[in-house]
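J.: when you get a sec, could you give me coordinates for this:
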Amino acid sequence: MSPFSASTPKSTSRRWLPLMFGYPVLAMAGALTHRQSFSLAACALLLTVLMAPALATRRPLPWGVWVVTLAVMGWLGWHGMAGLLLECVPIAINVLLAGLFGCSLRAGSMPLIARIIEALEGPERLAVAGVAVYARHLTWFWALLASAQALVLAVLLLCAEPGGLLSALGIASPWPVPAGLAQSYAHVGGYVLIASAFLLEHFFRRWHLRHIHHPSLRELVLGVATRWPKVLRGDNASSS
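T.: Modelled structure (predicted):
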């Protein structure tokens, strides 16, 4: 593999990362204005950013998946279901995250947080007292938080009134939730919760493991963003 092709996914991730912040803006615009175009644009942007590293490899399969998925999104929008598609995105994201963190906790696997530490700081960091144990506990934390978030979002999607799935099916909701509150949490509040948990954990880790040096918040965010394909594959950082 040439140096250009080897570095393309990493540089692509970094270049596309700022566009991720456009997703909650478009999603909230779609929820508030009830315009299908905003909802479709939010979903298309999210899909493109997440698939950018794979698309940068120029292989036919990722491009085929991207085109087909966009076509399905367009079909749903044509039939007036873009709003439902948008409502399901936060649930799908949290289910995916819960699965990624949870599966990495299986016997014989390296916890996802440990992979991140190895990718950013090298395998020797995991040998420092307390780091490997903390990485496993933190992986459990994110797996449970993402699972709980997915459950809450699913309940909101079902029980929102008006506009919830139960309401649309003519079924009385056991826990009626105002539609505005449900949409605000799904498209803003849920992301604020995750961001707050990330920041609080960052400062807690610097205090709890204060006997070692830690990367800055900026280095951590950029490092994870540019190395996440390798982290998901479980590649050894020392071998790259």
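J.: all contacts plus neighbour counts: C-alpha atoms, from now on.
T.: Noted.
J.: need the strands for this structure, in chain order.
T.: For the chain, the strands defined by DSSP state E occupy 160-161, 177-178.
J.: in a markdown table, list those strands along with distance to residue 88 and mean neighbour count.
T.: Putting these into a markdown table (distance: least, C-alpha to C-alpha, whole Å; neighbours: other C-alpha atoms under 10 Å) gives the following:
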| stretch | distance to residue 88 | mean neighbour count |
| --- | --- | --- |
| strand 160-161 | 13 | 22 |
| strand 177-178 | 17 | 16 |
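J.: switch the ones you listed over to a markdown table; also include distance to residue 124.
T.: Formatted as a markdown table, the strands of the chain follow (distance: least, C-alpha to C-alpha, whole Å):
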| stretch | distance to residue 124 |
| --- | --- |
| strand 160-161 | 49 |
| strand 177-178 | 49 |
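J.: before we go on, could you also do this sequence so I can check it against the first one:
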Amino acid sequence: MNVALARLLLSVAYPLLAHLASAAHDPRLAALALLDIVLILLVLPLARRDIGAWLAVGIVAIGLYMVQGSALLPVLLLLPPVLFPWLVAWWFARTLRPGSVPLISRIVGGLERCAPEELEPRLKAYTRGLTTLWAVVLTGIGVANLALGLIAVPDGLLVHLGHPPVVSVPQVVWSWCANLLDYGVAGLIMVVEYLLRLRLFPDRPYRDFPDFIRRLGALGPAFWRDVMR
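T.: From the prediction side, this is the model:
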């Protein structure tokens, strides 16, 4: 199977597994969801038959199996919806420092076949603002997931620390927000931004969305490795 397709399928499977695990309080599904994260991270070395990657997956699988009956699994399941958005937010925010080129400016420069510094001023300002927007939105998503994870019952962080929250939400509500609604919010922002971009920059060469995705893919692995540094 193609590595990119495998990573996509695993990425789609994670929120579904995590939501079902939280809604049903099922430690087996929780273990599968956490193992799915490891597979997403290691899918490329696994495809290359890297013995270290296969050993790591085996060790994690055994470890998750051994702690199925403990309180650790529900707590671990609370962490990815907080840490992952913050990690991606940091990836955007670090390119906003003085002397750095905003992440989306780099990508648009690749699409425009020019250096980011050569983008027209209006487009340069827009891409910087969009990079800032994603940094703020993803940080907010992580904060919201942390707040709900603290007061969720019965498997929230405060409950496991022995401090039942004064205000609480059912675990399934946390799961709907952290494992499913977040993706809807991100998707909605992407659609609204795309429509706004069509109005603000009608002369740009990526009006057609499938063509826009094709152009992104055509930039090639070397470009993306350089952009993500």
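J.: drop the TM-score for these two in here.
T.: Once superposed, the chains reach a TM-score of 0.80 (TM-score structural alignment, normalised by the length of structure 2), with 227 aligned residues with a C-alpha RMSD of 3.3 Å.
J.: follow-up on the earlier one: the strands of structure 1: which one's closest to residue 15 of structure 1?
T.: Minimum separation from residue 15 of structure 1 across those (C-alpha to C-alpha) falls at strand 160-161, 36.9 Å.
J.: in structure 2, what range does the closest one match?
T.: Mapped onto structure 2 using TM-score structural alignment, strand 160-161 of structure 1 spans residues 152-153.
J.: and that stretch, how far from structure 1 on average?
T.: Compared with structure 1 after fitting, stretch 152-153 of structure 2 has a mean deviation of 2.1 Å; criterion: mean C-alpha distance after the TM-score superposition for structure 1.
J.: name the residues that touch that stretch?
T.: Contacts of stretch 152-153 of structure 2 with the rest of the structure, by C-alpha atoms under 8 Å, 6 or more residues apart in numbering, involve 159, 168, 169, 170, 171, 174.
J.: how about the contacts made by the closest residue in space to residue 182 of structure 1 that isn't next to it in sequence?
T.: Nearest residue to residue 182 of structure 1 in three dimensions, chain neighbours excluded: residue 156, at 5.5 Å (C-alpha to C-alpha, 6 or more residues apart in numbering). By C-alpha under 8 Å, 6+ apart, the residues touching residue 156 of structure 1 are 164, 177, 182.
J.: neighbours around the last one, how many?
T.: Yep, that's residue 182 of structure 1 we're talking about. 24 (other C-alpha atoms under 10 Å).
J.: show me what it aligns to in structure 2.
T.: By TM-score structural alignment, residue 182 of structure 1 lines up with residue 174.
J.: kindly list the longest helix within structure 2.
T.: In terms of residue count, the longest helix belonging to structure 2 (DSSP state H) is helix 121-151.
J.: distance from the chain centre to it, please.
T.: 12 Å (C-alpha atoms, centre = their mean, to the nearest Å).
J.: roughly how far does the residue nearest to residue 182 of structure 1 sit from residue 178 of structure 1?
T.: According to C-alpha to C-alpha, to the nearest Å, residue 156 of structure 1 and residue 178 of structure 1 sit 9 Å apart.
J.: with residue 4 of structure 1 instead?
T.: Applying C-alpha to C-alpha to residue 4 of structure 1 and residue 178 of structure 1 gives a distance of 51 Å.
J.: cool, and residue 151 of structure 1?
T.: For residue 151 of structure 1 relative to residue 178 of structure 1 (C-alpha to C-alpha), the value is 17 Å.
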